[in-house]
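K.L.:
This is a predicted model, with the sequence first.
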Amino acid sequence: MTAPAQVAHLTAVLPRMLDDLETLVRCESPSADLDAVATSAGVVAELGTARLGVRPERIVIEGRTHLRWRLGDAPARVLLLGHHDTVWPIGSLARHPFSLVDGTVRGPGCFDMKAGLVMAFHAVAALPDPSGVTILVTGDEELGSPSSRWLVEEEASACAAALVLEASADGGALKTARKGVSLYQVEAYGRAAHAGLEPERGVSTTVELAHQVLAVGALPDPERGTSVTPTVLTSGHTTNTVPGAGRFAVDVRVRDAAEQSRVDRAMRALRPVLPGARLEVTGGPNRPPLEAGSSAGLFARAVRLADRLGLPEPVGAAVGGASDGNLTAGVGTPTLDGLGAVGGGAHAEDEHVIVAELPGRTAVLAALTEDLLADPPPRAGARRTGSARPPEGDRS
């Protein structure tokens, strides 16, 4: 199929794409509801089977349902990655029903990222030979991929490139870099005492944590894009007691692996200030950064292919949020993210998808997948943050 014919074909099947999107949006799939996610996986599996002609493998880990299509007999070369869980609780459809008005689709999860799944199925269905393509659809990404992380890393490690169907950045930009994430808990232990009768006998964790919050607050490096943010803090239980235990959480975002390591060393070097106090620092790097070097080659291909298709030149954007694209980049697989829908309002009441962008966007995805199958890029070195493989779980 020639480039212009591919765009014309996907334009012609746009009504079917919209029907598919409505089917997925109308099946609510909040991440924490295992039954809802299992039901959603069934709907996604049926829709993907109808478009691809192949049933997926259903993988259940810790009660969470994921789907994997490995297409053809060729070794895996290109991973298309998405998720079917959302942040929206059951009942959200009653307040924000699916709608298609004036060229805009609305509904919970339409932008993040059920439209991306529809695009993946239709892009692969448009390929003359999808052999070597793996499609992985996880069911817990919005929770930080607690059960699917090893699965994402395993599939990415076997492929030459990962294309992530998360929604676009502002204005339809592809996501060429994402910050890495580290998460910590700083716990302080002191000695409780009556605040009125004998406060001098106490060791206050409120005071200790105040010292530690200031120490952590000195770790950011704005010039390097590093944020280190103390967030939720608790200490003690009653107003007339010197608190003997407390804790606070820390959210870290970094552009590069060196900064993630620097902050990690500094967090583990924290020491108590008050005599008699004790500290415990737990947590650490959660997702490595998706650095611009991981996406540069794939982005250049996307620009070239969009020109061949007669479509506007894509633009790239670095974003602060993390996705499973951080994991694929972390194992050394060239990764391009934000290839999904154009729209906005992720996780918000104005979540929406711009219909007119779907055919061209899907055509670029199809062309990029085909190009990578024919000419896979070299892999980079792995930068794993470490994740143990859980039990295999149920497969069907």
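P.N.:
Okay, I see it.
K.L.:
make it CA atoms for all contacts and neighbour counts henceforth
P.N.:
OK.
K.L.:
Quick test: name the residue nearest the centre of the protein.
P.N.:
S323 (2.0 Å; CA atoms, centre = their mean).
K.L.:
Report the spatially nearest residue to that one, omitting neighbours in sequence.
P.N.:
Spatial nearest neighbour of S323, chain neighbours left out: E141 (7.4 Å); criterion: CA to CA, 6 or more residues apart in numbering.
K.L.:
Likewise for R224?
P.N.:
R255 (7.2 Å).
K.L.:
can you check P378 too?
P.N.:
The spatially closest residue to P378, leaving aside those adjacent along the chain, is A160, at 6.7 Å (CA to CA, 6+ apart).
K.L.:
what's the distance between E280 and A269?
P.N.:
E280 sits 11 Å away from A269 when distances are taken as CA to CA, to the nearest Å.
K.L.:
mind listing the helices for the stretch 101-250 of the chain?
P.N.:
115-125, 149-157, 205-216 (DSSP state H, counting those that start in this stretch).
K.L.:
Quick one, which of those helices gets closest to A76.
P.N.:
Closest approach to A76 among these (CA to CA): helix 149-157, 8.5 Å.
K.L.:
Determine the set of other helices and strands touching that closest one.
P.N.:
If contacts are counted by 3 or more CA pairs under 8 Å, 6 or more residues apart in numbering; DSSP states H and E, helix 149-157 sits against helix 324-330.
K.L.:
Next SSE downstream of the helix it packs on?
P.N.:
Sequence-wise, the next helix or strand downstream of helix 324-330 (DSSP states H and E) is strand 335-336.
K.L.:
doesn't A322 make contact with the residue nearest to S323?
P.N.:
No - using CA atoms under 8 Å, E141 makes no contact with A322, being 10.1 Å away.
K.L.:
So which residues make contact with the longest helix along the chain?
P.N.:
Longest helix in the chain, counting residues (DSSP state H): helix 34-52. Around helix 34-52, the neighbours that count as contacts under CA atoms under 8 Å, 6 or more residues apart in numbering are 20, 23-24, 27-31, 54-56, 63-67, 84-85, 121-122, 124-125, 139.
K.L.:
Structure two is appended below for comparative analysis:
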Amino acid sequence: MLADLEELVTCESFSTDHASVTRSAEVVGALGKRLLGTEPETVVIDGVTHLRWAFGTPRVLLLGHHDTVWPIGSLRTHPWSVADGIARGPGVLDMKAGLVQMFHALASLPSMDGVHVLVTGDEEVGSPTSRKLIEEAARACRAALVLEAAADEKGALKTARKGTSRYEVVVHGHAAHAGLEPHRGVNAAVEAAHQLLAVAGIGAAMGAVGAAHPVLGVSTVTPTLLSAGSTRNTVPARARVAVDVRVPSVDAQEWIDELMHALAARVPGARLEILGGAQRPPMDPVSSTDLFALASRIATGLDQEPLRAAAVGGASDANYTAAAGCPTLDGLGAVGGGAHADTEHVEVSRIVPRARLLAQLIEKTRRWPDRRSPA
């Protein structure tokens, strides 16, 4: 398994570099063919390469991704290594170790009938080209098992996730010479400063309301990227403020959308354009209840430590499968820490036990007579 993991990690696959994602898909596809005994179906949408395997009538969906957030060349500064029981390298935790565990778990089964495997190539950028594939697969299956990394270094499974929205507040002003006639300009940078504070105010208000609201819960509204202007001696004609939103409910997502579109310009002559909106819907904890209970029973039978559940702020493709009405359990991948950071790592000793847990979970869920009948 470590040799397979090294092969995946050392094939870089930065989400926005479609050529690297294509190369990665070839490596993942070859690994899958060796362990599963069959070639994948390769699906290319808008230049992004996804992989599918289907065995009989689909009943359980195994979902993962092979793209990473690490730019090409990251291996030079974050090389693959295994030392003191820790594996490191770009994307090792998120989520190439999860893919290795998935393939080996499947290879250990007496039959893969009823299993549908989907490995996407754009999860880290919001799954714009794979969302339809994910939702179609989820609607056809009785359960979705998602191979994202565990919620923490103790191995907690992810039973709920916040939904996400992304916005860009575009400010349209009017350029003028900053020294000769600044009064003739409409300063988009100044207007952007007003909007930055207004967006932060929405976040503060949602936090205060969510702390006591039983439905909305705590939402976050965070200004992130900020840009303005073209040259040092020109009144800025354009400015942009990017906004990241995380919500525990659809109600909160819709409310924040209304507040974002209600933003109004403060500087005379400035005009606002609000781009973006809801991206991933929240993953309701109800969607994971039966699967988590089943996984807990399996862990006990394997003499593994009791499983823990965790609700997390980050989103994944599990949000899509749950919203499609498919019971979903996430965080079944590797145990480690530091995803997307210099400290990204996987605990080697946990790889095989997690694969064994997954194998039995697949075996049980593929036998479910319907979505309401846990084994």
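P.N.:
Arrived safely, thanks for sending. Predicted, not measured: the structure shown is a model, and the values here were computed from it.
K.L.:
Work out the TM-score between the chains.
P.N.:
The TM-score (TM-score structural alignment, normalised by the length of structure 2) is 0.90; 361 aligned residues with a CA RMSD of 1.9 Å.
K.L.:
on that earlier part again, show me what the residue nearest to P378 of structure 1 aligns to in structure 2.
P.N.:
For A160 of structure 1, the aligned position in structure 2 is R142, judged by TM-score structural alignment.
K.L.:
Over to K175 of structure 1?
P.N.:
Counting by TM-score structural alignment, K175 of structure 1 corresponds to K158 in structure 2.
K.L.:
Just confirm its match contacts D330, I think it does.
P.N.:
Yes - counting by CA under 8 Å, D330 is a contact partner of K158 of structure 2 at 4.8 Å.
K.L.:
Now A317 of structure 1: which helix or strand?
P.N.:
Assigned by DSSP H and E, A317 of structure 1 belongs to strand 316-319.
K.L.:
just R55 of structure 1 next, same as before
P.N.:
Going by DSSP H and E, R55 of structure 1 is not in any helix or strand.
K.L.:
OK, contacts around it?
P.N.:
Contacts for R55 of structure 1 (CA under 8 Å, 6+ apart) come out as 45-46, 48-49, 69.
K.L.:
which residue sits closest to S147 of structure 1 in space, ignoring its chain neighbours?
P.N.:
Closest to S147 of structure 1 by CA to CA, 6+ apart is I61, at 6.0 Å.
K.L.:
how far away is G313 of structure 2 from D122 of structure 2?
P.N.:
Applying CA to CA, the value for G313 of structure 2 to D122 of structure 2 is 19 Å.
K.L.:
Show me what C110 of structure 1 lines up with in structure 2.
P.N.:
Match for C110 of structure 1 (TM-score structural alignment): V92.
K.L.:
can you check G293 of structure 1 too?
P.N.:
Matched by TM-score structural alignment, G293 of structure 1 corresponds to V286 in structure 2.
K.L.:
and what of V43 of structure 1?
P.N.:
Under the alignment (TM-score structural alignment), V43 of structure 1 maps onto V27.
K.L.:
Check H96 of structure 1 too.
P.N.:
Aligned partner of H96 of structure 1 by TM-score structural alignment: H78.
K.L.:
my read: that match touches G91, true?
P.N.:
No - using CA under 8 Å, H78 of structure 2 is not in contact with G91, being 10.1 Å away.
K.L.:
Settle it for me: which of those two has more neighbours?
P.N.:
Between H78 of structure 2 and G91, G91 has the larger neighbour count (other CA atoms under 10 Å), namely 27 against 15.
K.L.:
Now do the same contact list for the closest residue to the more buried one other than its chain neighbours.
P.N.:
Counting by CA to CA, 6+ apart, T68 is the residue found nearest to G91 of structure 2 once chain neighbours are left out, at 5.6 Å. Contacts for T68 of structure 2 (CA under 8 Å, 6+ apart) come out as 12-15, 90-91, 94-95, 124.
K.L.:
quick one: the corresponding residue of structure 1 for T68 of structure 2 from P288 of structure 1, how far?
P.N.:
Counting by TM-score structural alignment, T68 of structure 2 corresponds to T86 in structure 1. Going from T86 of structure 1 to P288 of structure 1 by CA to CA gives 22 Å.
K.L.:
Likewise for L117 of structure 1?
P.N.:
24 Å.
K.L.:
Check A173 of structure 1 too.
P.N.:
When A173 of structure 1 is compared with P288 of structure 1 (using CA to CA), they lie 21 Å apart.
K.L.:
which of these two has more neighbours?
P.N.:
Counted by other CA under 10 Å, A173 of structure 1 and P288 do not tie: P288 has more neighbours, with 29 against 19.
K.L.:
Is the more buried one in contact with A257, as I believe?
P.N.:
Yes - if you go by CA under 8 Å, P288 of structure 1 and A257 touch, sitting 6.7 Å apart.
K.L.:
Quick one: residues in contact with the helix or strand encompassing A204 of structure 2.
P.N.:
In the assignment (DSSP H and E), A204 of structure 2 maps to helix 188-210. Residues outside helix 188-210 of structure 2 that contact it (CA under 8 Å, 6+ apart): 169, 171-174, 216-223, 228-229, 235-241, 243, 256, 259-260, 263, 265-267, 270.
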